[in-house]
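Novice: everything below, folded, please.
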Amino acid sequence: MNLNSGLEAANMLAEMMELTAQNLTRMEVSDHYKIIKELGRGKYGQVTLVIHRQRGTPMALKLLPKVNTNKQNFLYEYCVALSLSNHPNIIGMFGIAFESTEHYGFLYEAALQRDLISIIKPREGIPEQAAKQCSKQLVSALEFIHGKGLVYRDVKPENVLLFGRDCQRIKLTDFGLTRPRGTMLKLVSGIIPYTAPELSNTRNGEGVAIDFTLDAWALGVLLFCLITGYFPWEKTLPCDPFFEDFIVWQETGSTEDLSRHWKKLTTDAMEMLSKLMSLNPSERSSVSKVIKYLDCSWRVDNWRAIEEQ
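Specialist: Next comes the predicted model:
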């Protein structure tokens, strides 16, 4: 079923959340799982590698403290992840959501080979073929998410998990920010390189109706990192000189003021990124257009010499 309408997606998730809440298991983690090691921690809570005591299955356990977690937010994230988990490039779920005395939690497929950020070399990126292999799978995952009427909203290397060397197989994870298309977004918590400029300009409570173009922008930033080993800018605000130079390029076509990192990109790669990161969301290309550029070179032959300048 194709749920390109955000309203349909919202209704489907509301039904899933209601059913999940009615059947939420109560249990203590240590009764059923052996804790191996922590995989990650953030303001949301923590992710731990565990093994099922009876079956011996390794799993990733996401635990969110009840003291600072809204139950509906927990149910929402779990149901979004579950609804998307049958795609080969999206993390698999075990269909187990529960609450303990102190936490809400759910279990998903464990990635034992780190995430994409761990293989991006500063000043170098990753091998071009690996970047293309990664990009092809990311596009497939994002198209699937968009086909469900959802906007992922969190494209970044930390959320791309590796299941093989050189990006042979990658999977998207972490759906806490995913929302139905058309959802009004009024507040943006911090401007980062992946933040589309229309969100950076959100002020006076006006808000922006989120669309698939937000993921296209963030994908463009991620591809730049893979190719060059740098972020193109720190913030998508005119006060950032690197972003200001990008605006000049987008508006005039002149590449003269762009930082030297852009010179590592071929004409085809520049074209691909300029379309993904058009300043006007209505002119931004869909993520699927990346496929058109997979047979083109992305990095110039003498890129190491450029880097040493």
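
Novice: when you work out contacts or count neighbours from here on, use the C-alpha atoms and nothing else.
Specialist: Will do.

Novice: quick one, longest strand in this protein?
Specialist: The longest strand of the chain (DSSP state E) is strand 33-42.

Novice: other residues contacting that strand?
Specialist: The contact list for strand 33-42 (C-alpha atoms under 8 Å, 6 or more residues apart in numbering) reads 46-53.

Novice: among the residues you listed, which lie within strands?
Specialist: Per DSSP E, the contacts of strand 33-42 map to strands at 46-52.

Novice: and the longest strand of the chain, what's buried?
Specialist: For strand 33-42, the neighbour count (16 or more other C-alpha atoms under 10 Å) marks 33-35, 39 as buried.

Novice: after the particular helix or strand that has Ser274 in it, next one along is what?
Specialist: Using DSSP states H and E, Ser274 maps to helix 267-276. Downstream of helix 267-276, the next assigned helix or strand under DSSP H and E is helix 303-307.

Novice: centre of the chain versus that following helix, how much separation?
Specialist: 29 Å (C-alpha atoms, centre = their mean, to the nearest Å).

Novice: ok, stretch 275-282 next?
Specialist: Using C-alpha atoms, centre = their mean, the offset of stretch 275-282 from its chain centre is 18 Å.

Novice: now do stretch 176-187
Specialist: For stretch 176-187, the distance to the chain centre is 14 Å (C-alpha atoms, centre = their mean).

Novice: which residues does it contact?
Specialist: The contact list for stretch 176-187, computed with C-alpha under 8 Å, 6+ apart, reads 5-7, 9-10, 73, 76-77, 80, 149-154, 202-203, 205-212.

Novice: following up with a second sequence; could you model it the same way so I can compare the two?
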Amino acid sequence: MSAAARLLDDMCHLTAQSLTKLETSEHFRVVKLLGEGSYGKVMLAVHLKSGSAMALKFFPRVTTCLSSFLREYNVALRFCTHPSLSRALGIAYFTPSHYVFAQQAGLFGDLYDFIVPEAGLEESQCQRVVSQLCGALSHLHSLGLVHRDVKPDNVFLCDAACHWVKLGDFGMVKARGTKVPEVWYRSPYCTPEAEVARGTVDSKDDEKKKRLQRVWVSVEPSVDSWALGVLTYAVLTGAHPWPSTSSDCNAYLKYLQWFDSAKSPRDDLDVWAELDDPLPEKERPPVAPQFALFTPLARAFFRLLLDPDPLIRGRPEDVPGYLGGAWLAAGERPCPLEQIEKSRGSGAVNQVKEKEGRGQR
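Specialist: I've put the predicted structure just below:
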């Protein structure tokens, strides 16, 4: 167990001893709803004594384990010292119906709300977001913690131009090396290695599900790297690169074919040097359709973070070397995934989907 994990356990124990019962209306003026989801809701509030604006995160006590509440609060309080991590403000209490803690408020909403479907954000904005998220994730990883829920919904804006963003929602954070049951779900953010657990999801035979042995895996930072790559694609294009990372998803299979064919000794060269001395067109492997709109620099960036092998997948601290150059080829727009998903009856997910129970957690 890392020093950070031990400290987190100690802090949760101490917080449990000092958690106070309060009435929200006696200490805060609630302004409006910022977001809600399966976890509960987040309200913008003003502290009556100090006049400070903050976000109050409410967790229903009937559906929330106290230990989970304490862990999320203490992660945000003690370990989120990086400027691009949303920090708790040292206020935690309970009411007859909820557990509550206060955190920094993202007054400009979350990143999802700024993404224009099938268009995305300006390239410069996207690179600013990616740069800040890399710093935030590198900080968490250096402490032995893994976020495990990186997505646009959980990135909060402090200004409308993305000069300052904060990664939030630490309800899924685990210490690196923690053993957890593997979960597979149909989402572009779900890592390809999670498909080993797919049978327990897709099977309609309850007896078969019971016979299938639960798969346990170690929590690793490579999960965050994958999600960061998918998030970048979504922010840059307003689309997802694939509906899911499954063996029956044509869009993802097209990517795997390109990924495997693009491996060459040149992969070890400086990507910036390759821009000045590119391979002749006839020697280049065919690019996956949904990545054809990017420059070689951006393609190298995505292949770094979206490596199907978690053991060699790139890290957030490797990303700054891919920032600063052009990512979108002039005049290019995303390739509609319907063209490469024709074999799927339901069609492709070619834009950032409506959030389910979304909100600032």
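
Novice: what range does the longest strand of structure 1 cover in structure 2?
Specialist: Using TM-score structural alignment, strand 33-42 of structure 1 corresponds to residues 28-37 of structure 2.

Novice: that stretch against structure 1, how far on average?
Specialist: Once fitted to structure 1, stretch 28-37 of structure 2 is off its aligned match by 0.9 Å on average (mean C-alpha distance after the TM-score superposition for structure 1).

Novice: count of residues packed around the closest residue to Arg284 of structure 2 other than its chain neighbours?
Specialist: Spatial nearest neighbour of Arg284 of structure 2, excluding adjacent residues (C-alpha to C-alpha, 6 or more residues apart in numbering): Ala262 at 7.7 Å. As a burial measure, Ala262 of structure 2 scores 16 neighbours (other C-alpha atoms under 10 Å).

Novice: how far away is Ala262 of structure 2 from Leu275 of structure 2?
Specialist: 15 Å (C-alpha to C-alpha, to the nearest Å).

Novice: after superposition, how close is the helix holding Ser274 of structure 1 to structure 2?
Specialist: Helix 267-276 of structure 1 sits 0.8 Å off on average (mean C-alpha distance after the TM-score superposition for structure 1).

Novice: elements contacting that helix?
Specialist: helix 213-228 (3 or more C-alpha pairs under 8 Å, 6 or more residues apart in numbering; DSSP states H and E).

Novice: how much does the helix it packs on stray from structure 2?
Specialist: Superposed on structure 2, helix 213-228 of structure 1 shows a mean distance to its aligned partners of 0.9 Å (mean C-alpha distance after the TM-score superposition for structure 1).

Novice: what range in structure 2 matches that helix?
Specialist: Residue span in structure 2 matched to helix 213-228 of structure 1, by TM-score structural alignment: 222-237.

Novice: who's in contact with the matching stretch?
Specialist: Applying C-alpha under 8 Å, 6+ apart, the set of residues contacting stretch 222-237 of structure 2 is 115, 117-123, 126, 130, 137, 146-152, 188-191, 239-241, 302, 305-307, 310-311, 313-316, 333-334, 351-352.

Novice: try it again with 7 Å
Specialist: 115, 118-121, 123, 126, 130, 147-148, 150-152, 188-189, 191, 240-241, 302, 305-306, 310, 313-316, 334, 352 (C-alpha atoms under 7 Å, 6 or more residues apart in numbering).

Novice: ok, stretch 276-283 of structure 1 next?
Specialist: Against stretch 276-283 of structure 1 from outside (C-alpha under 7 Å, 6+ apart): 197, 213, 216-217, 220, 284-285.

Novice: what's the burial count for Thr101 of structure 1?
Specialist: So Thr101 of structure 1, with other C-alpha under 10 Å, has 11 neighbours.

Novice: how close does the aligned residue in structure 2 for it get to Glu26 of structure 2?
Specialist: Alignment note (TM-score structural alignment): Thr101 of structure 1 maps to Pro96 of structure 2. Pro96 of structure 2 sits 14 Å away from Glu26 of structure 2, taking C-alpha to C-alpha as the criterion.

Novice: likewise for Arg176 of structure 2?
Specialist: 40 Å.

Novice: what's the answer for Gly106 of structure 2, then?
Specialist: Taking C-alpha to C-alpha, one finds Gly106 of structure 2 at 23 Å from Glu26 of structure 2.
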